[in-house]
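Colleague: Got a predicted structure plus its sequence, pasted below:
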Amino acid sequence: MSQHATEANFDGLVGPTHNYAGLSWGNVASKSNVSAVSNPKEAALQGLKKMKTLADRGFVQGILPPHERPHIPTLRKLGFSGSDADVLAAAAKSNPVLLAAVASASTMWTANAATVSPSADTRDHRVHFTPANLGAKFHRSIEHEVTGRALASIFTDEAYFAHHKALPSVSHFGDEGAANHTRLCSAYGESGVELFVYGQTAFDEAAPAPKRFPARQTLEASQAIARLHGLTDGHTVFAQQNPNAIDAGVFHNDVIAVGNGNVLFYHDQAFLEEERVLSEIRSKLKDTDLQPVRVSSDEVPIADAVSSYLFNSQLLTQKDGSMLLAVPGECREIDSVSRYLDKLVAQGGPISAVEVFDVKQSMRNGGGPACLRLRVVLTEEELGAMHDGVLINDALYERLTTWVEGHYRDELTQADLADPMLLDECRHALDELTGILGLGSIYDFQR
């Protein structure tokens, strides 16, 4: 029996050490802005403004906290010792790239935080969470423990929520979370089809694979998550990402496709077996007609899709049932993309409106609006059972804005990462933040 449900979006709050280290090979924007001066305060305020704008429109909007950075426990595991200041100084002297990695603010991109399956799809009718191991990149592989703690602090009631450990952190089970996962359905409370998109088959060396950039998600990881979440074959479709798209800079599927409800908005270069994938989705959606919105390479070349992050947009169902596409400002700066968006709205399809959001600080580091949010479908009972102290409203927005203004720097360079004062600033800010959000002691320095 279906229930009324809503899709909540949980955005990652940009951390105090937001910086441009160019750590992500295969992410064109990340590499092109390496070593630029960042503005953590502006980045955090841009993210909060996006959250507040969507909350004001009636969308359920939550927040996930940034992580402690630089992460001293990781440096200690790697042999650095002494006081925290000694550890920072030694790391900066011997390996500044390593220091940049443990100071990355990449946790803002919560599309990579976890894979979430709603209760309508799972065997035990609970919402299931699996933090992503993010094993393809060292700077992200250290995230899943704190991510798991944060999710468990928000979704605590075991009658409604089930939490799994991250998959083994080896390349065979590389998992990038919801950035490679889309759910399609007739209504959020109805059982749906979970589309898992992978870049390679780890145990089949002869299978198609990209040649230039690494494939971060494996079929084996996607299958494991489906098993952990208790998903049946009737609720899952596994699709391989086009290897040529990965080599063109499409490091995650959410850079080239996004789904919502019964709409799949995607580029013609997104999937290796496009027709097979669409046919299987249609057969498993049963009574619901899939509405594919296919963007051709003639209309938007793949290079323009990547540089604009057209598909790394949020596709949201508005109160009247129509869909809004929330795009980054860069989409209006590239002619082919801007023309396509005008055509998209004018043609009268399921996507009826486009709205531009300024997330330049995130975009320069390789993440658009869709990277910044984790989607969690919740029934009314589940929404009532979660910790609501992380849901954006007027009071929380004002308090977090004041918090950012008081704790974040206006400029940050790579050299600043070795400053012990920055570490102290970060810890003091996060200790205050967990109090504001009511999350308890989720950070290593608090435990």
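Modeller: Great, that's in hand. Numbers count the residues shown, from 1 in each chain.
Colleague: contacts, neighbours, all on C-alpha from now
Modeller: OK.
Colleague: Pull out the buried residues from the strand or helix carrying T402.
Modeller: Element membership for T402, per DSSP states H and E: helix 394-407. By 16 or more other C-alpha atoms under 10 Å, the buried positions in helix 394-407 come out as 396-397, 400-401, 403-404, 407.
Colleague: one more structure, for comparison:
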Amino acid sequence: MRMNEISRRHVLAVVLVAFLATLFFACRRKAPIYLIDFTCYCPPSSYRLPLAMFEENQLYDNMDPDAVAFQCKIMAKSGFSEQTSISPSLAQIPKIKALSFALDEAETIMCSVIKDLFEKHNINPKAIDIIITNSSVFCPTPSLSAVVVNKFRMRSNIMSFNLSGMGCSAGIISMSLAKDLLRVHRNSLALIVSTETLSLNWYTGKVPSMLLSNCLFRMGGAAILMSSRVQDKHKAKYKLQHIVRTITAQDDQSHGCVYQQVDPENKEGISISKNIVNVSGDALKKNIASLGPLVLPLREQFLYLFSIICRKVWSSRRISIYTPNFNHAFEHFCIHSGGRAIIEAVERNLRLRKQDVEPSTMTLYRFGNISSSSIWYELSYIEAKGRMKSGDRVWQIAFGSGFKCNSAVWKCVCDVKPDTATAWRDTIHSYPLDIVRKN
């Protein structure tokens, strides 16, 4: 009897240990992060900024004629269509840079995309556990995240965050923050709103490097709904695979590449260095060095490593470093539409096909540089074309001031049907276009 009792105790002890071990490892396992859906802002046609209107407004606004000519020359070869948009306040003559206009612009974009997202999925705003907003150069008080909480009457215990000064890569930084929070606070919903406000940041001086921002940045924004809830697995579009962030601010040239400053006439603006393409390339190489081992097939990694060894052994620069074929790792690419030169440099350095950069090129053409939200317009383009299938992998690449290069990798978990209510709804049938390059 005593031996049987001891045996039963041993069995109970083993079962208890096994249960506790299972529970421990279950808690330690990283919760999967899902992207339920996203929406992008489509400005009304009355917000359009054709080149002729841009030139006329600048001249009538008493801007220096040489500065106007420089901007028109840049815009003519920018790869933009006549459909890109700006805030109505910037179309006024004279232009009035006022906080009230900037707030109106931010609220218009944010409320529009959030409302569309909530209505599409019948989401109660009080169900949101985490709210993250990002706008690089517009940082009012109360914050933009507080504005969203107020407008949609969200819960008092919602986790609220506002990111500023992060540049065009802020969208992926927001995703990284959301990922970490969702894994700590399991079974939660996170809402991310990415936008940029132009109303207070239109440059009216003469410095060419600061005039570039007028030629590149346009109106746009996106709302993204992420989840770590188990019940959202079957209604999500994508599952997050990796986020890799790189910053090269330790280098002075990289740190000053995109810089907010005042000119000799004390006019504020964003200066964009002529070295931005080279700086972007260096940041991308460092980012790929961390991302590559996570996503590339072993064969591609071996060929890359073998080429480096050969070059070192024979000490010959004639032996080129092998560029991995990223089409073996991804079906789709969303490259930040920061400008035609940036897209072409990434295409060339990664040896991508024209169809790989088509979403980025068409987004730049239709909407311009819409900062941190551009990667979502590109993903929306792919979906609207009916190209996204279950199992497809997507690489989102964003560049930003600092200088930063950030990557996000998603895996599609269902066949995504083209949506008629997207930012591309009226024009997707006419794309892609052959865009004539002007030198």
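Modeller: Good, I have the coordinates. It should be emphasised that the depicted structure is a prediction, and the values quoted were computed from it without experimental measurement.
Colleague: Quick TM-score on the pair, please.
Modeller: Superposed pair, TM-score by TM-score structural alignment, normalised by the length of structure 2: 0.34. Supporting alignment: 234 aligned residues with a C-alpha RMSD of 6.5 Å.
Colleague: thinking again about what came up before, elements contacting the helix holding T402 of structure 1?
Modeller: Counting contacts by 3 or more C-alpha pairs under 8 Å, 6 or more residues apart in numbering; DSSP states H and E, helix 394-407 of structure 1 packs against helix 40-56, helix 420-437.
Colleague: One more pass at 7 Å, please.
Modeller: Helix 394-407 of structure 1 sits against helix 40-56, with contacts defined as 3 or more C-alpha pairs under 7 Å, 6 or more residues apart in numbering; DSSP states H and E.
Colleague: Taking helix 394-407 as reference, get the angle to the helix it packs on.
Modeller: If you take axes from the mean of the first three to the mean of the last three C-alpha atoms, to 10 degrees, helix 40-56 of structure 1 sits at 180 degrees to helix 394-407.
Colleague: where's the residue nearest to A91 of structure 1 when sequence neighbours are not counted relative to H163 of structure 1, distance?
Modeller: Nearest in space to A91 of structure 1, with sequence neighbours left out and distances taken as C-alpha to C-alpha, 6 or more residues apart in numbering, is L99 at 5.9 Å. Separation of L99 of structure 1 from H163 of structure 1 (C-alpha to C-alpha, to the nearest Å) stands at 31 Å.
Colleague: out of these two, which sits in the busier spot?
Modeller: Of the pair L99 of structure 1 and H163, L99 is the one with more neighbours under other C-alpha atoms under 10 Å, namely 28 against 21.
Colleague: what helix or strand does the more buried one sit in?
Modeller: Element membership for L99 of structure 1, per DSSP H and E: helix 96-102.
Colleague: Same question for R227 of structure 1.
Modeller: Assigned by DSSP H and E, R227 of structure 1 falls in helix 219-228.
Colleague: same deal with S213 of structure 2?
Modeller: helix 208-216.
Colleague: helices or strands up against that helix?
Modeller: helix 65-76, strand 268-272.
Colleague: Could you tell me the angle between the first one and helix 208-216?
Modeller: Helix 65-76 of structure 2 and helix 208-216 meet at an angle of 50 degrees, taking the same axes, to 10 degrees as the criterion.
Colleague: ok, now the last one?
Modeller: Using the same axes, to 10 degrees, the interaxial angle of strand 268-272 of structure 2 with respect to helix 208-216 works out to 90 degrees.
Colleague: Going by residue numbers, what spans are strands in the stretch 201-350 of structure 2?
Modeller: With DSSP state E, counting those that start in this stretch as the criterion, the stretch 201-350 of structure 2 has strands at 221-227, 238-247, 258-262, 268-272, 332-335.
Colleague: could those be laid out in CSV, adding mean neighbour count?
Modeller: Shown next, in CSV, are those (neighbours: other C-alpha atoms under 10 Å):
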stretch, mean neighbour count
strand 221-227, 27
strand 238-247, 19
strand 258-262, 17
strand 268-272, 21
strand 332-335, 26
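Colleague: about what we covered before: what's the distance between the residue nearest to A91 of structure 1 and L75 of structure 1?
Modeller: Plainly put, L99 of structure 1 is 8 Å away from L75 of structure 1 if you go by C-alpha to C-alpha.
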